[in-house]
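Q: sequence and predicted structure below; questions after.
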Amino acid sequence: MAGNGTASISAAERSAMARARELALLGPRGVNPQVGAVILSPDGRVLAEGWHRGAGTPHAEVDALSKLAPGEARGATAVVTLEPCNHTGRTGPCAVALLEAGVARVVHAAADPGEASSGGAARLAVAGVEVERLDEAEGEALIADWLFVQRTGRPRVTVKWAQSLDGRAAAADGSSRWITGPEARAHVHRERSAHDAIAVGTGTVLADDPKLTARIPGVDDAPQPLPVVFGERDIPAAAALRAHPRGLRTAGRDIEAELRALAADGIQSLYVEGGPTLASAFIRAGLADRFTIYLAPTLLGGPRTAIDAIGVGTIDEQRRLAVTRLEQLGRDLLVEATTESEQ
């Protein structure tokens, strides 16, 4: 039978689900979701663990089952962070693999949202396997960006800028280093590392020659975002970006089309760190989902505003945001917000 209650979930299954989430994070972010699985014996012992290592490789459940001898999974429980898939793509259906292995019970977290791949839980239940759902919210949080891509066809976009209290991103002569202090700049590097890609415009590349790497003290192998440069001007051969460890990707002016192309290549999240022109273009197009804004306690005046025209002509057209976090970073204030549709 299938259920979504938690009364029948054992302590061993809860522990296995926490472990499965840890295993999922060992896999890469990309076109497919990060998924972890743990196989438990009928008395709650861990028999095997597995995770998905990327497109074309065995899914987490199959990876775990492959570590068991034939018949060893009979009567076992599979605990997995995502509902077992029910379709044949580059690999076969995980629901069928579990049935063929003789698994008697499946506990999963998030439901599979795919039109072709969903239905695994129902298929298992019809075949007589006990199916329960556990920690659905945690399971969805684990693959939140991937789920966003499935719903929208594009990566989730975070737009970042730093500004003075009077809304300026630079002094009148264009100089901007540094408006914010070291604590805020360190936070930016952590944000870079937390995103799959980072975007700037060619104007920023030509003016600032940024590296766009994530540099975190004490962390030598911090995940690096793929740099994406929007615009049509050539990038100099000597630009610092050409030495980026992830390489370099160029993009045209059609932001929505470029975002869909990034999603097709497995990019789930994009951090827009360009200047006012690029940030405003994303906002104006309705393609900014989250905002990370650093407010420095300083006044600059002049024309160099942090945001340009975003298509707001009257007060009734204002783009309202929901503030999700306020934090003091040294002397600066971090404001994180989302569009109301993200709530």
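A: Looks like it came in fine.
Q: make it CA atoms for all contacts and neighbour counts henceforth
A: Will do.
Q: mind listing the strands for the chain?
A: With DSSP state E as the criterion, the chain has strands at 36-40, 46-51, 77-82, 105-110, 130-133, 156-164, 197-201, 226-230, 249-251, 269-272, 290-296, 321-329, 332-339.
Q: most neighbours per residue, which of the ones you listed?
A: Most buried of these by mean neighbour count (mean count of other C-alpha atoms under 10 Å) is strand 77-82; its value is a mean of 31.
Q: hang on, the earlier thing: would you turn the strands of the chain into CSV with distance to residue 257?
A: As requested, the strands of the chain are exported to CSV (distance: least, C-alpha to C-alpha, whole Å):
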stretch, distance to residue 257
strand 36-40, 32
strand 46-51, 32
strand 77-82, 29
strand 105-110, 29
strand 130-133, 37
strand 156-164, 14
strand 197-201, 15
strand 226-230, 12
strand 249-251, 9
strand 269-272, 14
strand 290-296, 19
strand 321-329, 25
strand 332-339, 21
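Q: do you know which of these lies nearest residue 283?
A: strand 156-164 (8.3 Å; C-alpha to C-alpha).
Q: by contact count, what packs against that closest one?
A: Under the contact definition 3 or more C-alpha pairs under 8 Å, 6 or more residues apart in numbering; DSSP states H and E, strand 156-164 sits against helix 144-152, strand 269-272, helix 276-284, strand 290-296.
Q: distance to residue 170 added to those, as TSV?
A: As requested, the helices and strands packed on strand 156-164 are exported to TSV (distance: least, C-alpha to C-alpha, whole Å):
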stretch	distance to residue 170
helix 144-152	32
strand 269-272	17
helix 276-284	10
strand 290-296	12
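Q: mind checking the ones you listed for the one nearest to residue 111?
A: That would be helix 144-152 among the helices and strands packed on strand 156-164, by C-alpha to C-alpha, at 10.4 Å.
Q: which elements pack onto that closest one?
A: Where contact means 3+ C-alpha pairs under 8 Å, 6+ apart, helix 144-152 is packed against strand 156-164.
Q: and here's the other structure:
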Amino acid sequence: MSFEAAMRLAIAQADRVKGTTYPNPPVGAVVLDSAGDIVGVGATEPVGGAHAEVVALRAAGERARGGTAVVTLEPCNHHGRTPPCVDALLAAGISTVVHAVADPNPVAADGAARLAGAGVTTVPGVLGAEVAGGSLREWLHKLRTGRPHVTWKVAGSVDGRSAAADGTSQWITSPQARADVHLRRAAADAVIVGTGTVVADDPALTARTPDGALYDRQPLRVVVGLREVAADRKVRNADSPTMLLRTRDPAEVLRALADRTDLFLESGPALASAFLRAGLIDRILAYVAPVLIGGPNTVIDTIGVDTLTQAPRWSYDSVLRVGPDVLLSLVPD
């Protein structure tokens, strides 16, 4: 198996555990024997459990000796809750280590250098951009900036409307798009809305399967605003914890959620615009349905743009079809 093919399998393993490994990053690993055949796969276990390399090495056993480890993140070189992954790789007799992204954490970094010093061949950067923009996106962002990564999820018509003139909005996007949102909720640390959304739509903000069952993992539900949230609102039920933040300041919201990594903003136009004005949105996920609605209910309020030269520019990270809809992923220029 090629290094790239093995890395894609490792990426799939990392994607599978995303959201379950905090504060550790979601990492995937594949072990190939000396002939290049898969003998072990693994992903990071919940905190206190084994790292991805150790899980894959356990599955491989003696077949790992003389083989190759393919990992989405450079193996760690420090003793935290668990011993260094470098030690496990050396003890297993791995001869080559392939990784996608270098570990930017100064406490855990330099695993590849230590492996090379012990005579192990190291191959860095295989599918590095794909991993950095995928399963490790939010974790890397927090290491760089010191704050959680904020994704604004917005769903609307092709002309930028979130509801018809009478307020009806269920549903603009397709079942496939809504299923994709629920999968992303299940991987997020928290889902954020404003009190206006709770009053108008009474969302549950849980992560649910297409048949309505709850996923095993649920995000923290965060409601932001000064209005009271009635006890009978769905966000007050027992399906998932809920945090009520009596503020309208996005910076205060991030301070309250500083121990989290991956925040999913699903608010209406007022709170989303406040986050945009504050420069605190790191990615936009826009689900665009092929429908024209018109009218006053736009997906965003004013963001301080009085003339076109003031408009913030974004770059397309990816463009995907989701059923009949289009999912646009954008990052700031």
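A: Great, that's in hand. Treat the numbers as computed from the prediction; the structure is a model and nothing was measured.
Q: mind checking the TM-score on these two?
A: Superposed pair, TM-score by TM-score structural alignment, normalised by the length of the second structure: 0.81. Supporting alignment: 320 aligned residues with a C-alpha RMSD of 3.2 Å.
Q: need the counterpart of residue 31 of the second structure in the first structure.
A: Alignment note (TM-score structural alignment): residue 31 of the second structure maps to residue 39 of the first structure.
Q: and for residue 221 of the second structure?
A: That one, residue 221 of the second structure, aligns with residue 227 by TM-score structural alignment.
Q: can you check residue 280 of the second structure too?
A: Matched by TM-score structural alignment, residue 280 of the second structure corresponds to residue 287 in the first structure.
Q: same deal with residue 200 of the second structure?
A: Under the alignment (TM-score structural alignment), residue 200 of the second structure maps onto residue 207 of the first structure.
Q: can you give me every residue that contacts that match?
A: For residue 207 of the first structure, no contacting residues are found, by C-alpha atoms under 8 Å, 6 or more residues apart in numbering.
Q: where's it relative to residue 307 of the first structure, distance?
A: Using C-alpha to C-alpha, to the nearest Å, we find residue 207 of the first structure at a distance of 18 Å from residue 307 of the first structure.
Q: same check on residue 249 of the first structure?
A: Using C-alpha to C-alpha, residue 249 of the first structure is found at 25 Å from residue 307 of the first structure.
Q: so what does residue 258 of the first structure match up with in the second structure?
A: By TM-score structural alignment, residue 258 of the first structure lines up with residue 253.
Q: picking that back up, make sure the match of residue 280 of the second structure is actually in contact with residue 157.
A: Yes - with contact defined as C-alpha atoms under 8 Å, residue 287 of the first structure reaches residue 157; the gap is 6.9 Å.
Q: end to end, how far does stretch 80-87 of the first structure reach?
A: End-to-end span of stretch 80-87 of the first structure (C-alpha to C-alpha): 17 Å.
Q: from the chain's centre, how far out does that stretch sit?
A: Computed by C-alpha atoms, centre = their mean, to the nearest Å, the chain-centroid distance of stretch 80-87 of the first structure equals 19 Å.
Q: equivalent range in the second structure for that stretch?
A: Counting by TM-score structural alignment, stretch 80-87 of the first structure corresponds to 71-78 in the second structure.
Q: how far away is the residue at the greatest distance from the centre of the second structure from residue 175 of the second structure?
A: Most distant residue from the mean C-alpha position of the second structure: residue 119, 35.2 Å away (C-alpha atoms, centre = their mean). From residue 119 of the second structure across to residue 175 of the second structure, the span is 52 Å (C-alpha to C-alpha).
Q: swap in residue 22 of the second structure?
A: For residue 22 of the second structure relative to residue 175 of the second structure (C-alpha to C-alpha), the value is 30 Å.
Q: and these two? which has more neighbours close in?
A: Using other C-alpha atoms under 10 Å, the more surrounded residue of residue 22 of the second structure and residue 175 is residue 22, with 18 against 15.
Q: my guess is that one meets residue 49, correct?
A: No - using C-alpha under 8 Å, residue 22 of the second structure is not in contact with residue 49, being 11.4 Å away.
Q: residue 108 of the first structure pairs with which position in the second structure?
A: In the second structure, residue 108 of the first structure lands on residue 99 (TM-score structural alignment).
Q: OK, contacts around its match?
A: Contacts of residue 99 of the second structure by C-alpha under 8 Å, 6+ apart are 70-75, 122-126, 128.
Q: not counting its neighbours along the chain, what's nearest the residue most central in space within the first structure?
A: Among the residues of the first structure, the one closest to the centroid is residue 145, at 3.8 Å (C-alpha atoms, centre = their mean). Closest residue in space to residue 145 of the first structure, ignoring its immediate chain neighbours: residue 268 at 5.5 Å, by C-alpha to C-alpha, 6 or more residues apart in numbering.
Q: just list the residues touching the aligned partner of that neighbour in the second structure, thanks.
A: Aligned against the second structure by TM-score structural alignment, residue 268 of the first structure finds its counterpart in residue 262. Residues near residue 262 of the second structure by C-alpha under 8 Å, 6+ apart: 138-139, 148-151, 188-190.
Q: again, but for residue 331 of the second structure
A: 282-284, 314-317.
Q: please tell me how far it sits from residue 69 of the second structure.
A: 32 Å.
Q: picking that back up, closest one to residue 96 of the first structure among the helices and strands packed on strand 156-164 of the first structure?
A: Nearest to residue 96 of the first structure, of these and by C-alpha to C-alpha, is helix 144-152 at 23.6 Å.
Q: in that closest one, which residues are buried?
A: Within helix 144-152 of the first structure, the residues that count as buried by 16 or more other C-alpha atoms under 10 Å are 144-147, 149-150.
Q: from those, which is closest to residue 194 of the first structure?
A: Taking C-alpha to C-alpha as the measure, residue 194 of the first structure sits nearest to residue 145 out of those, at 11.4 Å.
Q: tell me if I'm right that the closest one and residue 158 touch.
A: No - judged on C-alpha under 8 Å, residue 145 of the first structure makes no contact with residue 158 at a distance of 11.5 Å.
Q: which neighbours do these two have in common?
A: With C-alpha under 8 Å, 6+ apart as the test, residue 145 of the first structure and residue 158 both reach residue 269.
Q: other residues contacting the longest helix along the second structure?
A: Longest helix of the second structure, by residue count under DSSP state H: helix 3-17. With contact meaning C-alpha under 8 Å, 6+ apart, helix 3-17 of the second structure is reached by 26-30, 41-45, 70-72, 98, 100, 126-127, 131, 135.
Q: one more time with 10 Å
A: Residues outside helix 3-17 of the second structure that contact it (C-alpha atoms under 10 Å, 6 or more residues apart in numbering): 1, 21, 25-32, 36-38, 41-46, 52, 68-73, 97-100, 123, 126-128, 130-131, 134-136, 187.
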